[in-house]
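>>> the amino acid sequence is not available; the structure is as follows:
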């Protein structure tokens, strides 16, 4: 039996958590199989949408995010918002480094495929506000820091997405003498996506904790209620993955070479962003939970928004939309792999001083 950090943590996980990678791979395969074998399934799933995203996916995301946001200790958010070592690197990594890196990789790997290239650039502009909460929680990141950084990304997303889209898809290519399709998306479309996919589960999670602690106290809330609702985060995740892959099963399996071409720069992007952000966190003196949160919030992308924008601007059957769909196909297995790397990386960070009280440790309450 492993005695390293990852092995110790794994021993505390439930059966569902311990084999999460297996369940995700099964969900991916099931989705691809359903999308390929059941005629018209993708069209049926895509008929009803919320902000351009299939209703089943939207429901899955809401179910996925609610339990994690219900675990956040909202009375501790003030200490996070005052931590400049965390906030400033996060803003720079998300809104300067991330879009620039994806722009460069898209042109390096896909110079002859303008539709796919545009789709990748859109993915790079959409910073993560959903699944990153799951990856952060599984990797024992700081929940309160994740809540703050996700909220910060949401605000900047509303303000900066359209501006960055104009810069990377119109101004910069023109200045460099490159041909690139422009992006036309309204601030309201982005704000609506943020309000639905972050606002609803955030309010629900806050009210659940507030009312639950007021009625029965924090000990009951974290030892009795959280273990009951926690597993629904993974149920929502697996359901979302099945539906997402089913929606594009035929397109993905019918164009395997194109998918590989799109996947390579995405793979490079996720690994570079995650590893670089983790190194930045270590360099500026963050502890392991906060460095982990910094890494996952910088490496993840808001595929819901990217796919919705690509479909609304270029059409559901466009190369841009396919590139958006390939994003989570690569992101899901890569980031679940990086969860294990993050757990193993705890040995490279100073150990936190022990704190009195059973509720002080982030691992004392039931996990996802």
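Ah, there it is. All values reported here derive from a predicted model rather than from experimental measurement.

>>> from here on, just use CA atoms for contacts and neighbour counts.
Fine.

>>> got the contact list for residue 329?
Counting by Cα atoms under 8 Å, 6 or more residues apart in numbering, residue 329 makes contact with residue 245.

>>> adding another structure so you can compare the two:
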């Protein structure tokens, strides 16, 4: 593991601090980045996410995907966590804390908006970042790709009705073009690029992968820096509320992870399958959640702020969960 991966939590913290400071000192530059959008997806962030996952996809031997039907338990676990459990536990935990525990500190209107943002996080399963988490815990790259692809396909049809039901807004407008564009940018494009690179540069593939590995972590850090730079004013003006939002998000993350971890042990999944299955079910497609929250409620809305807190919470917590899997889950489990 290289220096970037070994001290990733340190680099993430520095990226957050630097992004926050730069956003306060040079807000006009971040606004110039913010307007570079298509279908409510920021193109700069899209490129960085693309660069994040390409090195991971290059390591995938696509000819082995056909054998995944022999071990479907991990896929079933991921789908169950993402679509039958996670959105609903997020709704109940967010409502319990925002409407009851923290009711003395947050108005009812703001609390409902925070709940909406957290629900959008809960209904958007991880797409891009899970390749990073899977790589860090030596997960099966082929299996991770299939899990993400199936989740994205289901998300096209399940995101709107589940979000609409939980938000209790029958006429909620979900930007399907944003969903389709996100999947094309974050999955299809790097997938095609990796196939072409493997086909035409097969002799030097090992060297190419080795050289591109740092690109994933650097892109992650730049993504975090830009997101926090864009929301620097919101973060400063609502810091106490951010702490309150983080509490139920952290509890939800650990709840889903340990539920997946427990089930993985019970059904005796190997580490390279159980790890990605638990992490996909735990983490969020925060880029999509941020885009939808901004589209539905506005860039300065409490709902958008809640999704930004999701970014802040997810990275350090997911690094801790990766560490738990690497230390406690036996690779040879049969």
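Received the coordinates, thanks. Remember, it's a predicted structure, so these values are computed and weren't measured experimentally.

>>> okay but residue 170 of the first structure is in contact with residue 180, surely?
Yes. The criterion here is Cα atoms under 8 Å, and residue 170 of the first structure meets it with residue 180 at 6.8 Å.

>>> host element of residue 306 of the second structure?
helix 302-328 (DSSP states H and E).

>>> the residue of the second structure positioned farthest from its centre and residue 197 of the second structure, how far apart?
What lies farthest from the middle of the second structure is residue 203; by Cα atoms, centre = their mean that is 33.2 Å. Using Cα to Cα, to the nearest Å, one gets 10 Å for the distance from residue 203 of the second structure to residue 197 of the second structure.

>>> name the helix or strand for the alignment partner in the second structure of residue 238 of the first structure, please.
Using TM-score structural alignment, the partner of residue 238 of the first structure in the second structure is residue 221. Taking DSSP H and E as the criterion, residue 221 of the second structure maps to helix 205-230.

>>> now that helix: buried residues?
For helix 205-230 of the second structure, a neighbour-count test (16 or more other Cα atoms under 10 Å) marks 205, 208-209, 212-230 as buried.

>>> kindly report the same for stretch 114-125 of the second structure.
114-125.

>>> quick one: the helices in the stretch 101-250 of the second structure?
With DSSP state H, counting those that start in this stretch as the criterion, the stretch 101-250 of the second structure has helices at 108-122, 129-136, 141-167, 176-183, 189-200, 205-230, 232-237, 239-266.

>>> what sits up against the first one?
Around helix 108-122 of the second structure, the neighbours that count as contacts under Cα under 8 Å, 6+ apart are 86-88, 90-91, 94-95, 98-99, 103, 163, 166-167, 245, 249, 284-286, 289, 292-293, 301-307, 310.

>>> tell me the counterpart of residue 36 of the second structure in the first structure.
Alignment note (TM-score structural alignment): residue 36 of the second structure maps to residue 48 of the first structure.

>>> its match touches residue 58, doesn't it?
No. Residue 48 of the first structure is not in contact with residue 58 according to Cα under 8 Å; the separation is 10.3 Å.

>>> more neighbours: the two, which one.
Legend: neighbour count by other Cα atoms under 10 Å for residue 48 of the first structure and residue 58, higher for residue 58 (19 against 12).

>>> so what corresponds to residue 92 of the first structure in the second structure?
So, by TM-score structural alignment, residue 92 of the first structure is matched to residue 80.

>>> for residue 105 of the first structure, what are its contacts?
265, 269.

>>> what lines up against it once you look at the second structure?
Per TM-score structural alignment, residue 105 of the first structure is aligned with residue 93.

>>> name the element that match belongs to?
Per DSSP H and E: residue 93 of the second structure is located in helix 86-96.

>>> give me the distance from that helix to the chain's centre.
18 Å (Cα atoms, centre = their mean, to the nearest Å).

>>> over to stretch 339-354 of the first structure?
21 Å.

>>> same question for stretch 273-288 of the second structure.
7 Å.

>>> which residues of the first structure does that stretch align to?
Residue span in the first structure matched to stretch 273-288 of the second structure, by TM-score structural alignment: 290-305.

>>> one step back: okay, the helices of the stretch 101-250 of the second structure, which one's buried deepest?
Compared across those, helix 108-122 shows the largest average neighbour count, a mean of 25 (mean count of other Cα atoms under 10 Å).
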